[in-house]
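**Student:** With the sequence up front, the predicted model follows.
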Amino acid sequence: MLKPILTAGLLALLTLPTHAQQLPKKKAILKTMTRANDYFMKKWPDTGKEIVTNKARPSNIWTRAVYYEGLMALYGVDKQQRYYDYAVDWGQKHKWGLNRGVETRNADNQCAGQTYLALYEIDPQPERMRDIKASIDLMVNSPQVDDWWWIDALQMAMPIYAKLGAMTQDTAYYGKMHRIYTYSKNQHGGEGLYNPQDQLWWRDKDFVPPYKEPNGEDCYWSRGNGWVVAAMVRVLDIMPKGAPHREEYEQMYLSMMKDLPPLQRPDGYWNVSLHDPTHFGGKELTGTALFTYGMAWGINHGLLDKQQYQPIIAKAWNAMQKECVHKDGFLGYVQGTGKEPKDGQPVSYTSKPDFEDYGLGCFLLAGTELVKLQDAPPAKTTAKN
């Protein structure tokens, strides 16, 4: 009888809750974000300068567009004129146009429209929404619904449809967004890119079963699922209550929020392969930042329980700010572009991704929600999770 008693006692000790980490004060969070953003703005004083990696690309591609999403979020909590001017200058340098023009159906090319529309709302100059609205209108008026064949596309494009629907009060934008989203969820890759059993998404058709990770598990890429979380958050933030299909997006968001906490590493990060910590497991900023963004937003809007989720995001943010942000503001542990765990490796404190902009955008999105969390009175939690 002694052994079972000792085992039970040991298990009890092992399962005692550890001391929860605390979030830094609002000033400290803003200081960290400012340092990281200042590094980038100093490095890229010309907002229209081409991005040169393996080839030259215009600076209104998706990587830079995600950065400006983060910058506009930062401007929302820290109204420095230089942030607004930097974003406007970017739009002006590109004549408020899209990579590959109005005719593009590619969500990556349309992503810049999120910032164009945000700037239009601040100062409604027609040219700011001209091209992005024309591009989405072509999509709305087309029968095609198979455009979002990779899950990153949800974040790149869905918030634009939601914003145009809210701005124009035309439900056609909501309807088209839902049809393309539903095709991605239920049909791409054979039976859809979403696995309701694990409540996570495969990145594209290349990763649906029978594809397996080295440990035999399904391949759920951290940043890819982070993009889906961000898509749901941004759409829910925009769409008014009662808008068509809004409840479905909320349920998707809550389902993913259930699955992610147990997958967090003890050091606060999420592995690039969510179900296989042995496949390039380690610290990584972008997926971690996007999950932090989603969870903080949920607390702020009363959809997630603060007592349960705040320790999770505190651990994640503390890890990122202490271990990723260099003295000069450069961000380490950012996985480069790609679509799976092995891409952009190795990831380390000093490794430089092929593009530095989108990682900062993810980081700023997370930080601004934490600032709002510090500012807000306790939200009445609906405990839907």
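**Tutor:** It's in.

**Student:** C-alpha only now, for contacts and for neighbours.
**Tutor:** Noted.

**Student:** how about the helices in the chain?
**Tutor:** Under the criterion DSSP state H, helices of the chain are mapped to 2-14, 26-43, 62-77, 81-93, 107-110, 113-122, 127-140, 152-168, 172-186, 222-238, 246-259, 285-300, 306-323, 357-375.

**Student:** Mean neighbour count, these: which tops it?
**Tutor:** Highest mean neighbour count of the helices of the chain: helix 285-300, a mean of 28 (counted as mean count of other Cα atoms under 10 Å).

**Student:** here comes the other one, which I'd like you to weigh against the first:
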Amino acid sequence: MVATLSRPRLAITVLALLAGLAPGVRAVPGAQAAPAACADLAPIRLAADHWIAGHGSATDSTWFNALFIKGDIETYRRTGDSKYLSYATAWANHNNWKLPTNAPNYDGPEASQEYLDLYDLDPAHPARDIADAQAYVTKQTARVQGGKVSDLSYVDAVRLGALSAFARLGVPNHNQAEIDAMAKMFAYTEAHIYDRAAALWWRDSRWVGTTQHWSRGNGWIVTALTDTVAALPAGDPNRAHYVSLLQAMFAKLKATQQAGGYWTADVDHPSAYPAPESSGTSMYTYGLARGIQLGYLDAATYTPVAQRSWAWLRDTALHANGVVGYVQGPASHPSQYQPISPTATSNYGVGAFLMAGVEASKFTPGC
């Protein structure tokens, strides 16, 4: 039997019915639209609409597309516009709410987190819509219980391997085994590729002992821990530890933010690859803004950091035609896809931009 998330079954509001949602899509609390006067809604919409216009929802469930869907879902929450929820739901239906079967290593489970987002948004979704997400967590928990804890051996896998899904399924279902499995897998990752002296992460074992810390790689850690912290109860010891890691990381990232508000592909050596990099910058902005809202990052210290990075993303990385540029291509270290072009874009880069914009806009006057 598939475990189901514990949640209230909420009625559809009159306003939702008036919103003209697509068949099978229901608006629920979770779409908390910003005021119409919010100036940041326009750039968020511009980026989302440009990508959607050029890409139908019939895309696969690999992480490239799933990350865009994450941003699209957050855009729905911020704008209340049903077209974004309809797009994400059509994507999930196209993939039968399944994880990809041909993704390498642990790059495939990312989609489970977007399925869980959609499941949370619509209380009418049946449990079968997250059956594949639950099956992945169940299988992975059994692997850990069998002694295999080393699967998340590279930074991408911490996010794409869906660390937060273990908390999001384990906590409401009171499944301590899933939470323990999450903690053990992450503990292995931390023990092997966390550079404690630098408060940053090496991409994988190839870089251990060096001073090279890849921007998007550290962004994967930030987004994974940020969403996991949000899913864990306040008294959970894992949560306290993850918060401490994020606090150390953001102290370092504050010090390495460039004057323009961005980060480069190599966090510690900006002169080596001086072009701005928007996907890592977006992920840091997302983590900064959520950390301030959740109370574990000091607002006076970090709000200016988040505002500077969002200002660069909004005013420079985003072009007038809706293209989100400066996105490093699919990579594993800073030197790839260099120099990064102002118009270099991707689905995951746009998704990260949307995630950043939604959270950072909450600090903009009028929003």
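**Tutor:** On my side now, so go ahead. The structure presented is a predicted model; accordingly, all values stated were derived computationally and were not measured.

**Student:** related to what we said a few turns ago, now distance to Phe207 of the first structure too, for the helices of the first structure, in a markdown table please.
**Tutor:** Compiled in a markdown table, the helices of the first structure are given as follows (distance: least, Cα to Cα, whole Å):
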| stretch | distance to Phe207 of the first structure |
| --- | --- |
| helix 2-14 | 36 |
| helix 26-43 | 34 |
| helix 62-77 | 22 |
| helix 81-93 | 36 |
| helix 107-110 | 20 |
| helix 113-122 | 29 |
| helix 127-140 | 27 |
| helix 152-168 | 14 |
| helix 172-186 | 14 |
| helix 222-238 | 12 |
| helix 246-259 | 18 |
| helix 285-300 | 18 |
| helix 306-323 | 27 |
| helix 357-375 | 23 |
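
**Student:** Between those helices, which one is closest to Asp146 of the first structure.
**Tutor:** helix 172-186 (6.2 Å; Cα to Cα).

**Student:** what's the angle from the closest one to helix 246-259?
**Tutor:** 40 degrees (axes from the mean of the first three to the mean of the last three Cα atoms, to 10 degrees).

**Student:** In space, what's closest to Asp108 of the first structure - neighbours in sequence excluded?
**Tutor:** Spatially, and ignoring its direct neighbours in sequence, Asp108 of the first structure is nearest to Trp62 (5.0 Å; Cα to Cα, 6 or more residues apart in numbering).

**Student:** Please look at Ile61 of the first structure and Ala107 and confirm they touch.
**Tutor:** No. Using Cα atoms under 8 Å, Ile61 of the first structure is not in contact with Ala107; the gap is 10.2 Å.

**Student:** Distance of the residue nearest to Asp108 of the first structure relative to Lys31 of the first structure?
**Tutor:** Using Cα to Cα, to the nearest Å, Trp62 of the first structure is found at 26 Å from Lys31 of the first structure.

**Student:** How about Asp357 of the first structure?
**Tutor:** According to Cα to Cα, Asp357 of the first structure stands 19 Å off from Lys31 of the first structure.

**Student:** one step back: show me the contacts for the residue nearest to Asp108 of the first structure.
**Tutor:** Shown in contact with Trp62 of the first structure (Cα atoms under 8 Å, 6 or more residues apart in numbering): Asp108, Asn109, Gln110, Cys111, Ala112, Met156.

**Student:** Fine, thanks again, bye for now.
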